[in-house]
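[1] quick one: sequence and predicted model below, then my questions.
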Amino acid sequence: MKITHCLDGQGVSRLALSGELDMASADAFHEQVQHALASDRPNQLIIDLAALTFCDSTGIRALVDARAAVLACQVAFRVVNPRGVTRRVMRVTGVLDVLTAV
């Protein structure tokens, strides 16, 4: 998995994921979330899944855990652009609306 990190001028930190979010990449994702929170001190963290091609149950758990960690820091959290299999898995597991809510 590749993670691209950027911060806009309005306090929004964005992590764009490409490839697969699974057991092999969940720890790297968690580290990037923690890094974005510590270094950017954003008021919102957006996880962009437009280029994510696969997400298994470990990946879903990583997204849910990221949401909890971000909200615990009083930072807004939102997942955007889930597509294909990733969107289906999020819907079936019941987290689509929770993770993508504005």
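    Noted; the coordinates are in hand. Residues are numbered from 1 along each chain as shown.
[2] could you use CA atoms for every contact and neighbour count after this?
    Fine.
[3] contacts only, for residue 7.
    Residues near residue 7 by CA atoms under 8 Å, 6 or more residues apart in numbering: 13-14, 40.
[4] in JSON lines: those, plus neighbour count and distance to residue 1.
    Converted to JSON lines, those look like this (neighbours: other CA atoms under 10 Å; distance: CA to CA, whole Å):
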{"residue": "13", "neighbour count": "23", "distance to residue 1": "19"}
{"residue": "14", "neighbour count": "22", "distance to residue 1": "16"}
{"residue": "40", "neighbour count": "17", "distance to residue 1": "22"}
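[5] okay, pairing it with this:
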Amino acid sequence: MQLPTPGEGSGRVVLAPVGDLDIATVPGLERTLDEALGRVGLLEIVVDLSAVTFLDSTAVAALLRGAAEAVGRGATLRLIDPQPVVSRVLRITAVGRLLGLPDDHGDRPPGVADPAPWRR
């Protein structure tokens, strides 16, 4: 996994992890999030998930902790561009919206309609 060092500047930090975010790699994600959260003038952390191929519950928890810490510091953390399998994990765990993802269902193949909601 690669996590670029956040740059100084506009108050926006972009992190772009690569590969799997799981119990083995989450400590690196947490260190990088902590570094970003410590930046003076931080307004937003954007986590670009376009190159993340797998996300487990430890990564979801780390992202939620980072988002909560960002809010506590007057900033935000949001996710962008998840791969379909990652998007599905975030939707199933009901944290996608908490982390700034729209309520779309990008994990369905093209042309597959949204199933009707369950009703009682």
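    Looks like it arrived, so ask away. This is a predicted model, so every value here is computed, not measured.
[6] need the contacts of residue 7 of the first structure in CSV (columns: distance to residue 54 of the first structure and secondary structure).
    Shown next, in CSV, are the contacts of residue 7 of the first structure (distance: CA to CA, whole Å; DSSP: H, G, I helix; E, B strand; the rest coil):
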residue, distance to residue 54 of the first structure, secondary structure
13, 23, strand
14, 19, strand
40, 27, helix
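[7] closest one of those residues to residue 89 of the first structure?
    Using CA to CA, residue 14 comes nearest to residue 89 of the first structure of these, at 22.0 Å.
[8] go ahead and confirm that closest one touches residue 6.
    Yes - counting by CA atoms under 8 Å, residue 6 is a contact partner of residue 14 of the first structure at 5.4 Å.
[9] average offset of the helix or strand containing residue 91 of the first structure relative to the second structure?
    According to DSSP states H and E, residue 91 of the first structure maps onto helix 84-92. Superposing on the second structure places helix 84-92 of the first structure at an average distance of 0.6 Å from its equivalents, by mean CA distance after the TM-score superposition for the first structure.
[10] OK, contacts around residue 29 of the second structure?
    For residue 29 of the second structure, the contact set (CA under 8 Å, 6+ apart) comprises 3, 17, 62.
[11] which stretch of the second structure lines up against stretch 21-28 of the first structure?
    Using TM-score structural alignment, the residues of the second structure aligned to stretch 21-28 of the first structure are 21-28.
[12] many thanks, I have nothing further to ask.
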